[in-house]
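> Sequence first, predicted model second:
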Amino acid sequence: MGLYVEARMRADLDAVWARTQDPALHQRWDLRFTEIDYLPGAEGEPQRFRYATRVLPGLTVSGTGISAGEKERPDGTRTSALRFASPHPLSLIAEGGGYWRYVPDGEGVRFLTGYDYRPRWGRLGTIADRLLFRPLMGWATAWSFDRLRLWVERDITPERALRRWLAEAAVRAVTVVAACAVPVYGALVGPWGPPASPALFVTPVLAVSAALAALLVPSLPGTPSARRCLRKPPARTRAPRLLATLKG
């Protein structure tokens, strides 16, 4: 699989399963989707669904997929697999597939995913995917997994978690801008300007240090962060056989 994300959650297996398998709950924490709806189908057959992502105000990219789950497995784990495709001409993703695994580990659940997709738009799409879109999708998946973790572990709702992240991102952005602006302002004022506060003569080294701190200091415990997730798959990781049984 092209992308892999794993999060450890100190939560009940049923709670993680419920908030990932119910479309109304899934769309609340997963940054990659705006809407997820099940489509009518025969009982006992794999579940078909429709998904949509609001890219810009007034612009929504949608697609359809098929999924199946194994809630009871001999080893105590659970698995969900899906295939998906989008006919929308603005969707870089043409089609793909992936899985979720739920692995109890004694202290909670290892919730992990592996998925890959085929980009459209020919060579241009391949380059755009490799340089920008795929790294963005990996980050969005990891960030969303940590957002889910906060929900099941600490009862911080996805909406509240997003507000916290936006507030923290704003503080970091202001810190970076201020750290860059202060030495520039001091240089422009020079000896001909009015008397300035000593704070304006912060050295470039201190300004760079402040900017780096704003960018690199870990997020607060109640704020989602992609860094908390494992992004490299363990050795011998394989997609479940369930995925091979799905036909889009």
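That came through, no problem.
> make it CA atoms for all contacts and neighbour counts henceforth
OK.
> Go through the helix or strand where Thr141 lies and flag the buried ones.
Element membership for Thr141 (DSSP states H and E) is helix 134-154. Applying a neighbour-count criterion of 16 or more other CA atoms under 10 Å, the buried positions in helix 134-154 are 134, 138-152.
> Pull the contacting residues for Asp30.
141, 144-145, 148 (CA atoms under 8 Å, 6 or more residues apart in numbering).
> let's bring in a second model and compare:
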Amino acid sequence: MRPKALYVETVIRTDLDTLWRHTQDPDLHRRWDLRFSDITPVDGHFRYTSRFLGVTVTGIGVSAANRNWPDGSRTSVLRFASADPLSLISEGAGFWRYTPVGDGVRFVTGFDYGTRWGRFGRAADRVFRPLFGWMTAWSFDRLRLWLETGTPPEEQLLTEPSAARCGRTRPRAKVAAR
């Protein structure tokens, strides 16, 4: 059975351009996202470094597409991969969707990835994937706190952001009544 893709959403009381800048600019992104200790632009793509449980892994990512929609929303699509033998993740893809709502922006991500190390990697992913989803949600709330309160991520207590404030289940499509 294939594991479920990860999904996280939150609403941030800010404007779309500010949220876009804080997620697309590598210098701002690495400040709020627990999953990355460094993000460096390199020749049309970026190199990322992650430190997790004492292990440092590197990989690359590339923006596959950005789109502005007629309803005022935006989507950013990303592909990523790691040749680092220490990385559980071999390659993957995902999206960020920014939808203006009321006095803020609904910020959503969905992503999935393949693992390496065969059977051991699939077993390790049963623990890693929920933790990676939690880290994503916690990071989204950290970003929300930064943009809503002005408190930089480096000044937030580790207990201030909460993954529980973010949705972690993709909404089901509505089925038309027959």
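That came through fine. These numbers were taken from a predicted model, which means no experiment stands behind them.
> Provide the aligned range in structure 2 for stretch 225-236 of structure 1.
Stretch 225-236 of structure 1 corresponds to residues 162-173 in structure 2, going by TM-score structural alignment.
> What is the end-to-end distance of the matching stretch?
27 Å (CA to CA, to the nearest Å).
> quick one: buried residues of that stretch?
So for stretch 162-173 of structure 2, counting by 16+ other CA under 10 Å, buried means 162-163, 166, 168.
> Output the residues you listed in JSON lines; the columns should cover distance to Thr115 of structure 2 and secondary structure.
Supplementary listing: the buried residues of stretch 162-173 of structure 2 in JSON lines, determined by distance: CA to CA, whole Å; DSSP: H, G, I helix; E, B strand; the rest coil:
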{"residue": "Ser162", "distance to Thr115 of structure 2": "27", "secondary structure": "coil"}
{"residue": "Ala163", "distance to Thr115 of structure 2": "24", "secondary structure": "helix"}
{"residue": "Cys166", "distance to Thr115 of structure 2": "26", "secondary structure": "coil"}
{"residue": "Arg168", "distance to Thr115 of structure 2": "21", "secondary structure": "coil"}
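> if we can go back for a sec, what's in contact with the helix holding Thr141 of structure 1?
For helix 134-154 of structure 1, using CA under 8 Å, 6+ apart, the contacting residues are 3-11, 15-16, 29-32, 156-158, 161, 222-229, 231.
> after superposition, how close is it to structure 2?
By mean CA distance after the TM-score superposition for structure 1, the fitted helix 134-154 of structure 1 averages 0.3 Å away from its aligned residues in structure 2.
> quick one: that helix aligns where in structure 2?
Using TM-score structural alignment, the partner range for helix 134-154 of structure 1 is residues 129-149.
> what do you get for stretch 29-37 of structure 1?
Taking TM-score structural alignment as the measure, structure 2 aligns residues 32-40 with stretch 29-37 of structure 1.
> Relative to the whole chain's centre, how far out is the matching stretch?
The chain centroid and the centroid of stretch 32-40 of structure 2 are separated by 10 Å, computed with CA atoms, centre = their mean, to the nearest Å.
> One more: stretch 51-62 of structure 2?
14 Å.
> ok so, going back, nearest to Val182 of structure 1 among the contacts of Asp30 of structure 1?
Ser144 (35.3 Å; CA to CA).
> quick one: that closest one and Trp121 of structure 1, what's the gap?
Applying CA to CA to Ser144 of structure 1 and Trp121 of structure 1 gives a distance of 27 Å.
> cool, and Val177 of structure 1?
Val177 of structure 1 is 37 Å from Trp121 of structure 1, by CA to CA.
> Between the two, which has more neighbouring residues?
Trp121 (15 against 12; other CA atoms under 10 Å).
> Now that one. Nearest residue, chain neighbours left out?
Closest residue to Trp121 of structure 1 apart from its sequence neighbours, by CA to CA, 6 or more residues apart in numbering: Leu92 at 7.1 Å.
> Repeat that for Val11 of structure 2.
That would be Arg106: by CA to CA, 6+ apart, it lies 4.3 Å from Val11 of structure 2.
> tell me the SS of the equivalent of the one you found over in structure 1?
Applying TM-score structural alignment, one finds that Arg106 of structure 2 aligns to Arg110 in structure 1. Under DSSP: H, G, I helix; E, B strand; the rest coil, the three-state class of Arg110 of structure 1 is strand.
> who touches Asp129 of structure 1 in this structure?
Asp129 of structure 1 touches 92, 119, counting by CA under 8 Å, 6+ apart.
> So for the longest helix seen in structure 1, what gets flagged as buried?
Secondary structure of structure 1 read by DSSP state H shows that its longest helix is helix 158-189. By 16+ other CA under 10 Å, the buried positions in helix 158-189 of structure 1 come out as 158, 161-162, 164-165, 168, 172, 175-176, 179-180, 182-183, 186.
> for stretch 121-129 of structure 1, same thing?
Applying 16+ other CA under 10 Å to stretch 121-129 of structure 1 flags 125-126, 129 as buried.
> can you put those in TSV and add secondary structure?
Output for the buried residues of stretch 121-129 of structure 1, formatted as TSV (three-state DSSP):
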residue	secondary structure
Gly125	helix
Thr126	helix
Asp129	helix
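> which of these lies closest to Arg54 of structure 1?
Asp129 (18.6 Å).
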